[in-house]
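>>> The sequence and its predicted three-dimensional model are supplied below.
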Amino acid sequence: MQNYFLHPDLSARATLGRAAVDPTLKMIDAFRAKGMKIAWVQWGIDEYDLTHLLSPSFLYGFSSNKTRDDSSFCTEMGFVANGTIDAGKKLCRGSWNAHQYGPLYDSYLEGLKLGTDFYFNKNTLSGLWGTTTPFEMWLHDTRVTTLFFGGVNTD
């Protein structure tokens, strides 16, 4: 549930995704109140992913201009919100568009302070796809065996 997918300036038609924010926040608050850990697993592509892991067909699938090869992951997106926010590089680690959307970002920062929340970058459609993803290793190391999935793409 990142800015790239939900912010009205980047995804105007994502009204159902934005409608899922409040129920997701309620779920997070309830889980935290019970002492449960919150794992944020989101897109966060880096240079290594671009040069060693992502296939040309996958890069093409995320291209905004199918006639050029310079519009996929980690390409500059320009400014949004009437020119007040630098969207950064598309779904690239640390960019504004890759942050959690709106109040979800505030909730994430609160969870970091509380020590309940953890963040994991992913470079495929799933944070559990591949061999020894950071999320998978964290699950193993912390011995977490039960997961509840929330958000807009939990299929």
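Looks like it came in fine.
>>> When you work out contacts or count neighbours from here on, use the C-alpha atoms and nothing else.
Noted.
>>> what's stretch 132-148 in contact with?
Stretch 132-148 has contacts (C-alpha atoms under 8 Å, 6 or more residues apart in numbering) with 41, 120-122, 127-128.
>>> now with 7 Å?
120, 127-128 (C-alpha atoms under 7 Å, 6 or more residues apart in numbering).
>>> For T67, state which of those residues is nearest.
G127 (29.2 Å; C-alpha to C-alpha).
>>> Kindly provide the distance from the residue of the chain positioned farthest from its centre to L50.
Centroid-distance maximum for the chain: T67 at 26.3 Å, with C-alpha atoms, centre = their mean. Separation of T67 from L50 (C-alpha to C-alpha, to the nearest Å) stands at 19 Å.
>>> Compile the contacts of stretch 132-148 into CSV and extend it with columns for secondary structure.
Listed next are those as CSV, based on DSSP: H, G, I helix; E, B strand; the rest coil:
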residue, secondary structure
F120, strand
G127, coil
L128, coil
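>>> so which of these is the most crowded?
In terms of neighbours by other C-alpha atoms under 10 Å, the contacts of stretch 132-148 top out with G127 at 19 neighbours.
>>> here's the one I want to compare it with:
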Amino acid sequence: MGKERQAVIGNAKNFWLHSSKHNRFDLTHPESPSSEPISPRLDLTTSNTPITLDPKKTALVIIDMQNFFLSEGFGRKKGAGHTATKNLEQFAIPAARKAGIQVIWLNWGLTDEDLDVMPPAIKRAFGFEAIVDDEDEEVEAETAEGDVFREQDGEAGTPKAQPQDTVVLENGKDKRIYKGLGSWCGEVKLADGSTVDAGNLLMRDAWNSALYPPLDTMYTEGLNLPSNPDIWIHKDRMSGMWGARTDCEDFLQKQGIKSLLFAGVNTDQCVSGTFTDAFSKGYDCVMLRDACGTTSPEFSQQCIEFNAAKSWGFVATCEDLAKGVDDMVGQ
């Protein structure tokens, strides 16, 4: 049998360790490669190579699990995002709290100042208003192809066509037109028959920007934890880690967090955008694939999972995380 080969991957300030004997990546980030092993340590099974994490340097980042993207009030049918909700509720969030892993709720939460400087490409993705020159009359907002407003119907992966390409969501017998980020969403009808003022689209403190039940309850519980309470961080782009500095990155650096477990919706939009930006900035990135969902065609999810495992980081499941935490605590 050959000798064990050990590798140091990275640089003096940010490195992984790899052991050929165990075929495992050590992502615990000790002070030096020769430092004593960090304890406690979380061993996590992934889709390819097992990894080891330091819970104190790890965060569960839950992206955009908000009413606008998941509530029946906006015509959202039960799908992958709702399955992700159940897996977060049953496995990932309890496991993270048991291990002392920081839980971060990273959500759209715009201000008027954000809208004033929002680039046109991002505004287009959420609809916009147009003016008819000769009549000076407002016309319905148009939608970008494949945007978040389209719901799947019929065969998997087939977008439901919208009348005249307007940004319209079916809500019972009502048709609602959204005129872009910051526009009023009107009143929406919930499953219990009640109505609620949904507020302005993805603006802070609006009902449509609140967390989807039961995750809102779990967030409230997390705020009251005696140590390591949950934190809510607003974002103003699809990625919560774009640009030179973001509120999320500031928090991660302040807390010494280096490893990120990703969950949320939509997998191929806000989740992958944040994932790849974090990867480029040197964070360890793990996708919890059954805690991520999208309304896009199935191949969209498959593409992100493939690249997350092969290039950007690792892919695991919520049950993998729960088992790893149970094994760690039981040691």
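Alright, I've got the coordinates. Just so we're clear, the structure is a prediction, and the values are computed from it rather than from any experiment.
>>> TM value for the aligned chains?
The TM-score (TM-score structural alignment, normalised by the length of the first structure) is 0.90; 153 aligned residues with a C-alpha RMSD of 1.9 Å.
>>> What helix or strand is the residue farthest from the centre of the first structure located in?
In the assignment (DSSP states H and E), T67 of the first structure maps to no helix and no strand.
>>> Next, the contact list for it, please.
Neighbour list for T67 of the first structure: empty [criterion: C-alpha under 7 Å, 6+ apart].
>>> Which strands and helices lie in contact with the top helix by length along the second structure?
Of all the elements of type helix in the second structure, the one with the most residues (DSSP state H) is helix 318-330. On a contact count with 3 or more C-alpha pairs under 7 Å, 6 or more residues apart in numbering; DSSP states H and E, helix 318-330 of the second structure meets strand 42-44, helix 93-99, strand 284-293.
>>> Burial-wise, tell me which of the ones you listed comes out on top.
Stretch with highest mean neighbour count among those: strand 284-293 (a mean of 25; mean count of other C-alpha atoms under 10 Å).
>>> Show where that strand falls in the first structure, residue numbers please.
Strand 284-293 of the second structure corresponds to no residue of the first structure when matched by TM-score structural alignment.
>>> What are the contacting residues of that strand?
Residues outside strand 284-293 of the second structure that contact it (C-alpha under 7 Å, 6+ apart): 80-81, 84-85, 87-88, 258-267, 275, 279, 308, 312-318.
>>> taking those one by one, which sit in helices?
Under the assignment DSSP H, the contacts of strand 284-293 of the second structure contribute 80-81, 84-85, 87, 275, 279, 318 to helices.
>>> For the residues you listed, which entry has the maximal number of neighbours?
Highest neighbour count within these, by other C-alpha under 10 Å: F275, with 30 neighbours.
>>> what's the spacing between the residue farthest from the centre of the first structure and G78 of the first structure?
From T67 of the first structure over to G78 of the first structure the distance is 19 Å, taken as C-alpha to C-alpha.
>>> Quick one: map G81 of the second structure onto the first structure.
Counting by TM-score structural alignment, G81 of the second structure lines up with G17 in the first structure.
>>> scratch that, A206 of the second structure is what I was asking about
By TM-score structural alignment, A206 of the second structure lines up with S95.
>>> That match contacts K89, doesn't it?
Yes: if you go by C-alpha atoms under 7 Å, S95 of the first structure and K89 touch, sitting 5.9 Å apart.
>>> can you count the residues close to the nearest residue to A206 of the second structure once chain neighbours are set aside?
Using C-alpha to C-alpha, 6 or more residues apart in numbering and skipping residues adjacent in sequence, the residue nearest A206 of the second structure is G199, 4.9 Å away. Other residues within reach of G199 of the second structure, judged by other C-alpha under 10 Å, total 20.
>>> For G199 of the second structure, give its distance to L70 of the second structure.
For G199 of the second structure, the distance to L70 of the second structure - C-alpha to C-alpha - is 16 Å.
>>> surely G151 of the first structure meets T24?
Yes: between G151 of the first structure and T24 there is a contact under C-alpha under 7 Å: 6.3 Å.
>>> burial count for the alignment partner in the first structure of M238 of the second structure?
Taking TM-score structural alignment for the superposition, M238 of the second structure sits opposite L125 in the first structure. Neighbour count of L125 of the first structure, defined by other C-alpha under 10 Å: 11.
>>> tell me the SS of the most centrally placed residue in the first structure?
In the first structure, the centroid-proximal residue (C-alpha atoms, centre = their mean) is Q42; its distance is 2.6 Å. The three-state label for Q42 of the first structure, taken from three-state DSSP, comes out as strand.
>>> Which residues are in contact with the equivalent of it over in the second structure?
Correspondence of Q42 of the first structure to the second structure, assessed by TM-score structural alignment: N107. Applying C-alpha under 7 Å, 6+ apart to N107 of the second structure gives the contacts 63-64, 233-235.
>>> Make CSV out of those residues and add secondary structure and distance to K179 of the second structure.
Listed next are the contacts of N107 of the second structure as CSV, based on DSSP: H, G, I helix; E, B strand; the rest coil; distance: C-alpha to C-alpha, whole Å:
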residue, secondary structure, distance to K179 of the second structure
I63, strand, 23
D64, coil, 20
I233, strand, 25
H234, strand, 22
K235, strand, 20
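>>> circling back: touching, the match of G81 of the second structure and L6? I think so.
Yes: counting by C-alpha under 7 Å, G17 of the first structure touches L6, with 6.3 Å between them.
>>> what's the spacing between the nearest residue to E142 of the second structure once chain neighbours are set aside and L70 of the second structure?
Leaving aside its sequence neighbours, E142 of the second structure sits nearest to T166 (C-alpha to C-alpha, 6+ apart; 4.7 Å). T166 of the second structure is 20 Å from L70 of the second structure, where distance means C-alpha to C-alpha.
>>> One more: A316 of the second structure?
On the measure of C-alpha to C-alpha, A316 of the second structure and L70 of the second structure end up 23 Å apart.
>>> Repeat that for S183 of the second structure.
The gap separating S183 of the second structure from L70 of the second structure is 19 Å, by C-alpha to C-alpha.
>>> And for Q253 of the second structure?
In this view, Q253 of the second structure and L70 of the second structure are 31 Å apart by C-alpha to C-alpha.
>>> which of those two has more neighbours?
Each of Q253 of the second structure and L70 has its neighbours counted (other C-alpha under 10 Å); L70 has more, 24 against 10.
>>> That one: what's it in contact with?
76, 81, 212.
>>> so which of those residues persist in the first structure?
Retained in the first structure by both residues aligned by TM-score structural alignment, their matches' C-alpha atoms under 7 Å are the following of those: 81, 212.
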